[in-house]
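*Asks:* Predicted model follows, preceded by the sequence.
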Amino acid sequence: MVDIVVTGYGIKAPGILDKCSFLNVLENGICTQSILKSENPAQGDLVAGVIDEDFLELNKRSYARHPRAVRMAIAAAIDASEMANIDYFKSQRVAVIMGTSAGAVLEIEQYSAAAFNLKTFPIHGVSLVDSHTFSNSVAEALGLRGTAFTITTGCTASLDAILIAKQLLEAGSVDACIVGGADVPLGQWTINGFKKIRALSTATAIENAGVPFSKDHKGFVLSEGAGVIVLERRQSAQARNQKIYGKIERVISRNEGQKLLRSDATGKHMLEVFQETAGNTKPSYVNSQALGMELNDQIESYILKETFGSEVPITSIKGMIGHTFGAMGVMQVISSLLSMEYGIIPPTIKTKGKGFEHMPIVYEPTYQAVSSVLITAHGSSGNNACLLVTNK
């Protein structure tokens, strides 16, 4: 099997627009969340991860008609492609694979009233409900004419996108892949939806919202964001003297076949995926999906204990930036690449680990050599995905 390596990346998240700002957040355990003011007083304000930039103009081109999530995906993809010098490859030999969960739900919500009047219906209305807009727009912005896929598997979408990209590269179908995810889930539809099932944190103090690994807190923090990495075969990276940031060792994704909005409470399905992804590797740490939801965090505790006991540290970056749905997996990958390059395990902030005292949770920035990181992601209706990235 050929080695699939990362040669570039880009990220847009709350308080984070590039490598340096992301590293600063991770090193110092900075919470970049804020208070999202509600237009309806009856709904109340909400702690959320909000990006201040609008990304309406990128590379001197207007993207005003593109959904906000797509604009963020393009911005992250531009950064990743420049870092990887993607122009080296023939445009038809570069694939674009983007993952999303909420899609353009924000714009669909905004234009919902106009949809029933042909005169007021936006000319770009069709593209708002077409998830292919994500991958197609990234490809167009970068001048690429290869394979383009959009993956809509919820919170595991960007890890699923990486899985497909790895398979395409191993098969020799393409020479490079622009792969990642983007989501802007801060509309009322998403907020009310997760409030309805009591999954969203309703705490009004930032330090008490979306607290990983804590029985004293409940619910996660919604956040917008985008992350993109560039994958290629090791041979091509070495042939053109391109810096390699990490190797995608293994990615496994499976669905439990559960009913709508359900997932396996025993954690046995996630355990299988976790252990198969780890293989014989004892990672430097686990970059966890834990986000403040009781069942998900308990499953994270279970799979760690069953596999490594207390020998492998675990951390979650979601107390800092919140949960970005389909973009989260690739953002965890990028944070892991920074860990390996700079020798740091980022802290799990906000929590004191109430109810998880037995776990080797990293509470403070820890400087040490990092050779491999195991990344976890869960999705509603039973999607489980794990990825192992190494510095080999």
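*Replies:* Structure's in. What do you need?
*Asks:* okay, CA-based contacts and neighbour counts for the rest of this
*Replies:* Noted.
*Asks:* Show the end-to-end separation of stretch 151-159, please.
*Replies:* End-to-end distance for stretch 151-159: 10 Å, by C-alpha to C-alpha, to the nearest Å.
*Asks:* sorry, that was for stretch 213-229
*Replies:* 28 Å.
*Asks:* before we move on, what about stretch 225-239?
*Replies:* 33 Å.
*Asks:* now swap in stretch 304-323 and tell me
*Replies:* Terminal-residue distance, stretch 304-323 (C-alpha to C-alpha): 21 Å.
*Asks:* next one: it to chain centre, how far?
*Replies:* In this view, stretch 304-323 has its centroid 16 Å away from the chain centroid, taken as C-alpha atoms, centre = their mean, to the nearest Å.
*Asks:* and what of stretch 217-231?
*Replies:* 5 Å.
*Asks:* Only the buried residues of it, if you could.
*Replies:* Residues 217-231 are the ones in stretch 217-231 that count as buried (16 or more other C-alpha atoms under 10 Å).
*Asks:* Endpoints of that stretch, how far apart?
*Replies:* End-to-end span of stretch 217-231 (C-alpha to C-alpha): 38 Å.
*Asks:* Please apply the same query to stretch 253-262.
*Replies:* End-to-end distance (C-alpha to C-alpha), stretch 253-262: 17 Å.
*Asks:* next, the one to line up against it:
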Amino acid sequence: MQSRRRSSRLVTRLPVGRPRAHQPRLRSRWREVMNASDKQFNRRGSDPVLITGIGVVSSLGNSFDAITDSLLAGRSGVRSVDLGPLARDRQQFAAPVDDIPSPATARLAADPAAFARMDRLGKIFMSPIASALDDAGMPADLHGLRIGLVMGLGAEQLKAWENDFLVGGRLVYEPHRDASLVHRIAGILGIDGPAVTVAAACASSGFAIAIGRQWLQSGWVDACVVGGCDMLSPSGIAAFYNLRALSRRKDDPAKASRPFDRDRDGFVMGEGGAFLVLENRSHAQQRGARVYGEVAGVGMSSDAFHMVIPSTDPTHAARAISLALADAAVTPDSLDYINAHAAGTPVGDVAEAGAIRLALGSAADHVPVSSTKSISGHLVSGAAAFEAVACLAAICRQAVPPTVNLDNADEKCPLDHVPHTARQRRVDITASNSFGFGGANLCLVIRKAL
């Protein structure tokens, strides 16, 4: 119940009040809205896409209020962990999810035991998806309601390979389940609109948000649940360690993730992610939805450079930022905050700082920039969606989250950093960068709903 409580000061409410009705009336109202929206199909492209529901699971908390408090207080979720023989003697700390809330009973009416039967990865996805639907005031029975699902996920079957390794290695190919995770979750929750998984490394959940926004603008769905998550994986940690992407510090875990700091030596793995419910403004108004903000712009590009090393040429990443700003029709100097991808790698942080300066020009001197990975760790597939929620937290509380552990800013990253403590200021327009391995670049512009 705690995850569904929130202070009225955290959200913007549209003029139409949400009907306080039981499920049959809620479904009836939804169908009225759906029928009306069908008539407006050709006008969808100019209708702003709003965020009307949030679900999160992370080391910083499992509700919007909880992670907002943690982000602004700079409370780290990184701690010592033992992930078994594959990860042992490599990175000995991470930001794990300690508790995965079970969905409300009404959401599992078709199969009450479905959540209990899921493996850890399935639960990490199912929990925030169900929470986002609840938060948006969606009815329990979703059949026929033109709702889509886009999940960002990089490696669905990784755990099967790990388990096989521990028993001596018997598999020659990955075992296939009866359905992919996205379709199992859609089936359990009754989401019968389009459902897909997108993989773009560390930008996966950001691309999921972009795809869901496009579906809404095209009129293919009336609402879309978008986002992504990731699970701590011993083999993933071993692989990133061997790539020399992870921090090799052995002292205080909470001080290991140091984006933009001159003493950074790699990132710290995190776990969890976030899902958002997106709707066109006309649809949200008709059903009296609560609104957190607007996905105002999206920009994408590719480095076409290397599978794991960021390009030292900032042009490609800067193009994604510039395209997002143009899509949102905002100028660089109108930005109030940038949530940087900055994971704490020696090369990546410098490359991103260069991209920000190239895209923003002189405005880069006064637009606050921070990396929340300093306390959440790197959520990989879930990072972009989680950091979109961090932007919403900044908008709702009118404060910029800090970069914790930024003791000495690298002179090669000349930005308006926010070290150690949150900065109170007006925050209406934000940008969130996500730059994935292989050169998948994405920027989201998230703003206060107008």
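*Replies:* That came through, no problem. A quick note: this is a predicted structure, and the numbers were derived from the prediction, not measured.
*Asks:* Mind checking which of the buried residues of stretch 217-231 of structure 1 land in strands?
*Replies:* With strands taken from DSSP state E, the overlap with the buried residues of stretch 217-231 of structure 1 comprises 225-231.
*Asks:* Just give me the closest of those residues to G49 of structure 1.
*Replies:* G225 (8.3 Å; C-alpha to C-alpha).
*Asks:* aligned partner of the closest one in structure 2?
*Replies:* Residue pairing (TM-score structural alignment): G225 of structure 1 is matched to G272 of structure 2.
*Asks:* May I ask which helix or strand encompasses the most centrally placed residue in structure 2?
*Replies:* Taking C-alpha atoms, centre = their mean as the criterion, A385 is the residue nearest the geometric centre of structure 2, at 1.1 Å. Taking DSSP states H and E as the criterion, A385 of structure 2 maps to helix 383-397.
*Asks:* That helix corresponds to what range in structure 1?
*Replies:* Residue span in structure 1 matched to helix 383-397 of structure 2, by TM-score structural alignment: 328-342.
*Asks:* And that stretch, what's buried?
*Replies:* So stretch 328-342 of structure 1, judged by 16+ other C-alpha under 10 Å, has buried residues 328-340.
*Asks:* Per the alignment, name the residue of structure 1 opposite Q424 of structure 2.
*Replies:* If you follow Q424 of structure 2 across to structure 1 using TM-score structural alignment, you land on Y367.
*Asks:* if I read this right, that match contacts I344, doesn't it?
*Replies:* Yes - using C-alpha atoms under 8 Å, Y367 of structure 1 is in contact with I344, at 4.4 Å.
*Asks:* Between the two, which is the more surrounded one?
*Replies:* Counted by other C-alpha atoms under 10 Å, Y367 of structure 1 and I344 do not tie: I344 has more neighbours, with 20 against 13.
*Asks:* and R250 of structure 1, what does it touch?
*Replies:* 277-278, 387-389 (C-alpha atoms under 8 Å, 6 or more residues apart in numbering).
*Asks:* And for L271 of structure 1?
*Replies:* Applying C-alpha under 8 Å, 6+ apart to L271 of structure 1 gives the contacts 302-303, 306.
*Asks:* Select from the contacts of R250 of structure 1 the one having the most neighbours.
*Replies:* With neighbours defined as other C-alpha under 10 Å, the most crowded of these is L387; it has 28 neighbours.
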